[in-house]
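Undergrad: predicted model and sequence below, questions to follow.
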Amino acid sequence: MQGPLSGIVVLDLSRALAGPHGAQMLGDLGAHVIKVEHPSGDESRGWGPPFVGPDQEISTYFLAANRNKRSITVDMKSDEGRELIERLVRQSDVLIENFRTGVLDRLGLSFGRLHELNPRLVILSITGFGHDGPEGGRPGYDQIAQGEAGLMSLTGPSRDEPYRVGASIADLLAGIHGAYGVVAALYERERTGRGRVVRTSLLASVVGVHSYHGTAWTVGGRVPGAGGNHHASIAPYGAFRCADGMIQIAVANEGQWRKVATLLDIDPEITKYTTNRDRFAYRDELIADMEKALAVHGRAHWLAALGELGVPAGAIRSIDEVYAWDQVRSQGLLVTVDHPVLGPIELPGPPLRFETPDGFETPDGFETPDGFETPEGSNGEDPHRHTPPPALGQDNDAVLDWLREREQTEEGRRE
């Protein structure tokens, strides 16, 4: 089965997390992704703990963002390296980079030059704070962007204790937004025949998901702040203590509120709790009243009772519990790959599923790209397997062979 992006070649010059995550998303959709690394390797190969493998040399951080890719090593500062990149650019559909502004220019690989080499090339450029503006080109990492983009001010127990989001959400959002922009540019290219530059940044990606927090200020004139584990606009909506821990309850309408109030023996028509506006104004009292009632029983009791009423509620799971959960596994959110050193390992899987009109679903990834053998150590009998994150430079020879074959085919067409 062909993936939605089957036949698309992605030249991934990025490193760390934002760019690699975006490239991995394109690879999950069937694109052929060539990861270009400095001979010393992507710096995330050294990020940990935890490290795994016989010599504890493999970074689980790197494994998270580089499935379905081929790795080649190139010194882009050398004449030979730049020549190889130019050859690859001519055969690629997409180039992803997250260098600091001006680095590619100094290497002789400006966006103008890249489009001279390949007018159909879609370029995804990810920066920390944008490539222009008063602070354009400023370097940025995830936590810095979370703070600068206001996310930390919305996260934590109070305004006085800003917290970072536990996941590297600025990086991941930048990768997601970047992949989304690439797909749009590829669609546009079908009409125009030309590529374009797609730009995003860690800053833009976080500000881009402010949503109602943003309009609270831009329209409502109120500066939102951290509300702990409770919603900024809806009550009751958050985490509540019961006899043996915490559960989450999300009440989004008045019908749900009446069900919860009746279950907890709270009068739903009491003036201070009648509407969401009232309940939010008296939120602290509401939380206290609810937790007093919830203290009588444990989590299992309340989750079952709320489930019977059709009220959204849930546990707060640890990461190991999430990956052991049958529902997560049923959604394809874990994929098994055969790593050449580690053997069969499970990786967090892609968040999208694709079905044909007759209901056939691709079971586990997409076909190995034309011109490449199934990677050593993987199940060669199954063309739908995801491929493991590559060892540094493991595909140097395979990519060069593929490149020469493409160039020869192109030359033959011109003749």
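TA: Done, it's in.

Undergrad: can we go C-alpha only for contacts and neighbour counts from here?
TA: OK.

Undergrad: the spatially closest residue to residue 254 that is not a sequence neighbour and residue 251, how far apart?
TA: Nearest residue to residue 254 in three dimensions, chain neighbours excluded: residue 275, at 7.1 Å (CA to CA, 6 or more residues apart in numbering). In this view, residue 275 and residue 251 are 11 Å apart by CA to CA, to the nearest Å.

Undergrad: okay, those two: which has more neighbours?
TA: A count of neighbours by other CA atoms under 10 Å puts residue 251 above the other of residue 275 and residue 251, at 20 against 17.

Undergrad: show me the contacts for the more buried one.
TA: Taking CA atoms under 8 Å, 6 or more residues apart in numbering, we find residue 251 in contact with 234-237, 257, 311-312.

Undergrad: of these, buried ones?
TA: By neighbour count, with 16 or more other CA atoms under 10 Å, those hold 234-237, 257, 311 as buried.

Undergrad: so which strand or helix has the residue nearest in space to the middle of the chain?
TA: Note on the chain: the residue nearest the mean C-alpha position is residue 172, at 4.0 Å, using CA atoms, centre = their mean. Using DSSP states H and E, residue 172 falls within helix 169-192.

Undergrad: buried residues in that helix?
TA: By neighbour count on 16+ other CA under 10 Å, the buried set for helix 169-192 is 169-179, 181-182, 185-186, 189.

Undergrad: another structure for you, compare them:
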Amino acid sequence: MNLPLSKIKVLDVSQIMAGPFCCMLLGDMGADVIKVETPGVGDQTRKSMGFRLKGDDSGGFLALNRNKRSVEIDLKNPAGLEAFYELVRGADVLVENNRPGVAARLKIDYPVLREINPRLVYASISGFGQTGPWSRRPGLDLIAQAMSGVMSVMGHPDAPPVKSSVPIADLGAGLFCAYGILSAVIGREQTGQGQYVDASLFETALGLSVWESAEYWGTGTVPVPIGSANRMSAPYQAVRAADRHFVIGAANPKLWTALCEVIGRPDLPQDPRFTDNAARIRNRDALIAEIEAEFARANAAHWVDALLAAGVPAAPILDYGEALVSEQAVAREMVLEIDHPVEGRVKALGFPVKLGGTPQQVRYPAPLLGQHTEQVMAEAGLGEMAIQALRERGAFGQPAPQAPARERRTG
């Protein structure tokens, strides 16, 4: 059966993380994603992710670019622009993540492309959005985490600043952008017109700060780091057992009472410091000291089993070496093996959302640079001679060397 987005063609003119992740999500749902890359260079992630594999592309590039085809087009070359505009005519969606102003200089911004294809949904992902006093600042996940407030609440009190190791601003912007794109595509069915989608790393990080903003507006107190604890309930955090830490989530009165029974402290719910959730939050340090004194009597595995048996959410803290091979990850097919033309069989994360009627599939591994240029241009309606003419004019990189003209004989 056709996947839900099988009739949607996407031009991925982005690179590194947020844009490629967005386009990969669309590709996983069946969209025909054409990755437009600079000839001879490609996406920066191909070579800049810190570790290399057998071929020229990094593991990071492979992780963000499955279910795409790659074309090389020189957007700074007039012939390259001609070729690109041909692709735009048949596209449904375009995603770019240049700094604001760059797309206009390249003549691939929304006002230009809308004239070519009024149905185009054009999505831009930037550090701070297309407007506002910060719009021209360079945007990175680190910068967005810093300026959104996220870094101010990470880590532990009185410790140096830390960021989320998982790049939540980058990946979250890709998710939000995909949500905006699909909304615009559905809306196009009513209006017949595409529209502009403006997503940013800053607004993503701020938009995910639900508890922190609620605390600030509700109490007037600026949120501070609280380690693994939760701002809205306690106990809900990592705690120490005899051998290691594990996590508990006693987020309501029933679970709190059950936890106290498991650890042999049925008196704690009557302690004035812990009578309700608000009191437990105010006295969190004392609360954790009381229950950790009991948890120190046995290993984490014992407490996790005992708490789960009593209906209290609890879990060990797994590292990635454990999580990726866990029975749940295996059962949910969260590790895939993909055949790559250079790397051979490589592992990749599976699909985090499952469709029951039209299950996703890996149709393409991450493409080699320019692997599908001829194929995609032919699908756009260009004949072999037209493609060759564009190639000779440098549309797809350095033009083919010209044979020297024969000297004219005289006499």
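TA: Cool, got the structure. None of the values given here were measured: they were computed from a predicted structure.

Undergrad: now the TM-score, please.
TA: Overlay of the two chains. TM-score (TM-score structural alignment, normalised by the length of the second structure): 0.90; 381 aligned residues with a CA RMSD of 1.6 Å.

Undergrad: just to revisit the earlier point, so who does the residue nearest to the centre of the first structure touch?
TA: Per CA under 8 Å, 6+ apart, neighbours of residue 172 of the first structure: 17-18, 21-22.

Undergrad: and what of residue 89 of the first structure?
TA: With CA under 8 Å, 6+ apart, residue 89 of the first structure has these contacts: 11, 95, 114, 117-118, 121.

Undergrad: got those as a markdown table, with distance to residue 202 of the first structure columns?
TA: Shown next, in a markdown table, are the contacts of residue 89 of the first structure (distance: CA to CA, whole Å):
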| residue | distance to residue 202 of the first structure |
| --- | --- |
| 11 | 21 |
| 95 | 18 |
| 114 | 24 |
| 117 | 29 |
| 118 | 27 |
| 121 | 23 |
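
Undergrad: tell me which of those fall in helices.
TA: 114, 117 (DSSP state H).

Undergrad: rewinding a little: quick check, nearest of the buried residues of helix 169-192 of the first structure to residue 158 of the first structure?
TA: Using CA to CA, residue 169 comes nearest to residue 158 of the first structure of the buried residues of helix 169-192 of the first structure, at 20.2 Å.

Undergrad: please name the nearest non-neighbouring residue to that closest one.
TA: Nearest to residue 169 of the first structure is residue 142, by CA to CA, 6+ apart, at 7.2 Å.

Undergrad: now do the same for that neighbour: its match in the second structure.
TA: Aligned by TM-score structural alignment, residue 142 of the first structure pairs with residue 141 of the second structure.

Undergrad: re earlier: among the buried residues of helix 169-192 of the first structure, which pair sits farthest apart?
TA: 169 and 189 (29.8 Å).

Undergrad: so of the contacts of residue 172 of the first structure, which ones are in strands?
TA: Taking DSSP state E, every one of the contacts of residue 172 of the first structure sits outside strands.

Undergrad: next step: the residues you listed restricted to helices.
TA: Per DSSP H, the subset of the contacts of residue 172 of the first structure in helices is 18, 21-22.

Undergrad: for these, could you give me a markdown table that also reports distance to residue 306 of the first structure and neighbour count?
TA: Output for those, formatted as a markdown table (distance: CA to CA, whole Å; neighbours: other CA atoms under 10 Å):
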| residue | distance to residue 306 of the first structure | neighbour count |
| --- | --- | --- |
| 18 | 39 | 30 |
| 21 | 37 | 25 |
| 22 | 38 | 29 |
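
Undergrad: reformat those as TSV; add distance to residue 323 of the first structure.
TA: Shown next, in TSV, are those (distance: CA to CA, whole Å):
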residue	distance to residue 323 of the first structure
18	23
21	20
22	23
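
Undergrad: now do the contacts for residue 331 of the second structure.
TA: Per CA under 8 Å, 6+ apart, neighbours of residue 331 of the second structure: none.

Undergrad: what do we get in the first structure for it?
TA: Using TM-score structural alignment, residue 331 of the second structure sits opposite residue 330 in the first structure.

Undergrad: what about its match, distance to residue 361 of the first structure?
TA: For residue 330 of the first structure, the distance to residue 361 of the first structure - CA to CA - is 13 Å.

Undergrad: now do the helices in the stretch 201-350 of the first structure.
TA: 202-207, 212-218, 254-263, 276-281, 283-294, 299-309, 319-324, 326-330 (DSSP state H, counting those that start in this stretch).

Undergrad: check the mean deviation of the last one from the second structure.
TA: Read it as helix 326-330 of the first structure. Comparison of helix 326-330 of the first structure with the second structure after fitting gives an average deviation of 1.5 Å (mean CA distance after the TM-score superposition for the first structure).

Undergrad: quick one: buried residues of that helix?
TA: Buried-residue list, helix 326-330 of the first structure, by 16+ other CA under 10 Å: empty.

Undergrad: for the fifth one, same thing?
TA: Of the residues in helix 283-294 of the first structure, 283, 286-287, 290-291, 293-294 count as buried by neighbour count, 16+ other CA under 10 Å.

Undergrad: just how off-centre is it within its chain?
TA: Helix 283-294 of the first structure sits 36 Å away from the centroid of its parent chain (CA atoms, centre = their mean, to the nearest Å).

Undergrad: equivalent analysis for the shortest one, please.
TA: The offset between the C-alpha centroid of helix 326-330 of the first structure and the centroid of the whole chain comes to 19 Å, using CA atoms, centre = their mean.

Undergrad: ok, the first one next?
TA: When C-alpha coordinates are averaged (CA atoms, centre = their mean), helix 202-207 of the first structure and its chain have centres 13 Å apart.

Undergrad: what's the mean deviation for that helix versus the second structure?
TA: Mean for helix 202-207 of the first structure is 0.6 Å (mean CA distance after the TM-score superposition for the first structure).

Undergrad: against which helices or strands is that helix packed?
TA: helix 142-148, helix 169-192 (3 or more CA pairs under 8 Å, 6 or more residues apart in numbering; DSSP states H and E).

Undergrad: kindly recompute the last result at 10 Å.
TA: strand 122-127, helix 142-148, helix 169-192 (3 or more CA pairs under 10 Å, 6 or more residues apart in numbering; DSSP states H and E).

Undergrad: and the contacts of the second one?
TA: Put plainly, it is helix 142-148 of the first structure. The contact list for helix 142-148 of the first structure (CA atoms under 10 Å, 6 or more residues apart in numbering) reads 17-18, 128-129, 139-140, 149, 151-155, 162-172, 174, 201-207.

Undergrad: rerun that using 8 Å as the cut-off
TA: Contacts for helix 142-148 of the first structure (CA under 8 Å, 6+ apart): 128-129, 152-153, 164-165, 168-171, 202-203, 206.

Undergrad: tabulate the residues you listed (a markdown table), appending distance to residue 66 of the first structure.
TA: Formatted as a markdown table, those follow (distance: CA to CA, whole Å):
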| residue | distance to residue 66 of the first structure |
| --- | --- |
| 128 | 21 |
| 129 | 24 |
| 152 | 28 |
| 153 | 31 |
| 164 | 24 |
| 165 | 22 |
| 168 | 16 |
| 169 | 17 |
| 170 | 18 |
| 171 | 14 |
| 202 | 19 |
| 203 | 23 |
| 206 | 23 |
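
Undergrad: noted, bye for now.
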